[in-house]
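Asks: structure here, sequence nowhere to be found:
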């Protein structure tokens, strides 16, 4: 007997977010923070993440404004950058992960540090207003 499962991506997506909202304690988040917390929980697959999420004052509003104005999104891991759904970005924001930049290995050696630390150095021209 074949197993029947949901194959409609949009339905799966809706159910995932409904499950998060039903199972995670989101009461302490402001109206602007809640959708961000829900996305973080969705990305991690852990409703248990909710009590560990902290926002600085007005972060969610500032980030939303920055994204709407086209700010770049800086990621320190390919997995994170690849997980961003580009079509949902408000201004076709560039998503930058410099970890695989050709200069990173040499820069890491020159710095006497890790490739990850060297990759962050390449963010400098993009930091102003970035998310």
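Replies: That came in fine, so what should we check first? Just so you know, these numbers come straight off a predicted model, no measurement behind them.
Asks: going forward, measure contacts and count neighbours with C-alpha atoms only.
Replies: Noted.
Asks: what about residue 120, distance to residue 79?
Replies: Noted for residue 120: a distance of 16 Å to residue 79, by C-alpha to C-alpha, to the nearest Å.
Asks: tell me which of these two has more neighbours.
Replies: The neighbour comparison of residue 120 against residue 79 (other C-alpha atoms under 10 Å) goes to residue 120, with 16 against 10.
Asks: ok, and what's touching the host helix or strand of the more buried one?
Replies: Per DSSP states H and E: residue 120 is located in helix 115-121. Under the criterion C-alpha atoms under 8 Å, 6 or more residues apart in numbering, residues 76, 97, 98, 99, 100, 101, 104, 105, 107, 108, 111 lie in contact with helix 115-121.
Asks: next one: that helix to chain centre, how far?
Replies: Relative to the chain's own centre, helix 115-121 is displaced by 18 Å; criterion: C-alpha atoms, centre = their mean, to the nearest Å.
Asks: what does stretch 14-32 give?
Replies: Using C-alpha atoms, centre = their mean, the offset of stretch 14-32 from its chain centre is 17 Å.
Asks: buried ones in the longest helix along the chain, by neighbour count?
Replies: Ranked by number of residues, the top helix in the chain under DSSP state H is helix 9-23. Judged by neighbour count (16 or more other C-alpha atoms under 10 Å), helix 9-23 contains these buried residues: 17, 20, 21.
Asks: before we go on, here's another structure to hold up against the first:
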């Protein structure tokens, strides 16, 4: 029998501790480090840290854009459903075009 962790706060803590242990975050500090950890958490791939390039305070730019009502473009229905609208500063539109007319055909054309 498995001993599962059932406490959401503990799961969350362990998840972020695992990211800190697995990813090379040494070149990030402050808000950039927090953003890098969140991106890794979102995709589950610690190796993306090596490919992240940030400038001009991207976390603050994102907060400003969201506060101004900018839409959120996502690439999967699961992600769209996972955005917690109540935590957004405005009534930001969440856009996922994955199932729009013609997308499947366009993807097939691209190979």
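Replies: Done, it's in. What you see is a predicted model; the values in this text were computed from it and never measured.
Asks: work out the TM-score between the chains.
Replies: For these two chains in superposition, a TM-score of 0.74 is obtained (TM-score structural alignment, normalised by the length of the second structure); 107 aligned residues with a C-alpha RMSD of 2.5 Å.
Asks: closest to residue 33 of the first structure out of the contacts of helix 115-121 of the first structure?
Replies: The nearest member of these to residue 33 of the first structure, counting by C-alpha to C-alpha, is residue 76 at 22.4 Å.
Asks: residues contacting the closest one?
Replies: Listed by C-alpha under 8 Å, 6+ apart, the contact set of residue 76 of the first structure reads 97, 98, 99, 116, 119, 120.
Asks: the last one and residue 58 of the first structure, how far apart?
Replies: Just to be clear, that refers to residue 120 of the first structure. Taking C-alpha to C-alpha, one finds residue 120 of the first structure at 25 Å from residue 58 of the first structure.
Asks: could you do the fourth one as well?
Replies: When distance is defined by C-alpha to C-alpha, residue 116 of the first structure is 29 Å away from residue 58 of the first structure.
Asks: show me what contacts residue 74 of the second structure?
Replies: Contact analysis of residue 74 of the second structure by C-alpha under 8 Å, 6+ apart lists 80, 94, 95, 96.
Asks: count of neighbours near the nearest residue to residue 72 of the second structure once chain neighbours are set aside?
Replies: In this structure, residue 72 of the second structure finds its nearest non-sequential neighbour in residue 94, 4.7 Å apart by C-alpha to C-alpha, 6 or more residues apart in numbering. The tally of other residues near residue 94 of the second structure (other C-alpha under 10 Å) stands at 15.
Asks: surely residue 94 of the second structure and residue 70 touch.
Replies: No: using C-alpha atoms under 8 Å, residue 94 of the second structure is not in contact with residue 70, being 9.3 Å away.
Asks: strands of the second structure, start to end?
Replies: Ranges of strands in the second structure, per DSSP state E, are 72-74, 94-96.
Asks: okay, the ones you listed in TSV with distance to residue 29 of the second structure next?
Replies: Conversion of the strands of the second structure to TSV gives the following (distance: least, C-alpha to C-alpha, whole Å):
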stretch	distance to residue 29 of the second structure
strand 72-74	25
strand 94-96	29
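Asks: out of the ones you listed, nearest to residue 1 of the second structure?
Replies: Proximity to residue 1 of the second structure, assessed across those by C-alpha to C-alpha, is greatest for strand 72-74 (38.1 Å).
Asks: mean per-residue distance, the closest one to the first structure?
Replies: Following superposition, strand 72-74 of the second structure is found to deviate from the first structure by 1.1 Å on average (mean C-alpha distance after the TM-score superposition for the first structure).
Asks: distance from the chain centre to that strand, please.
Replies: In terms of C-alpha atoms, centre = their mean, the centre of strand 72-74 of the second structure is found 10 Å from the chain centre.
Asks: thank you kindly, that will do.
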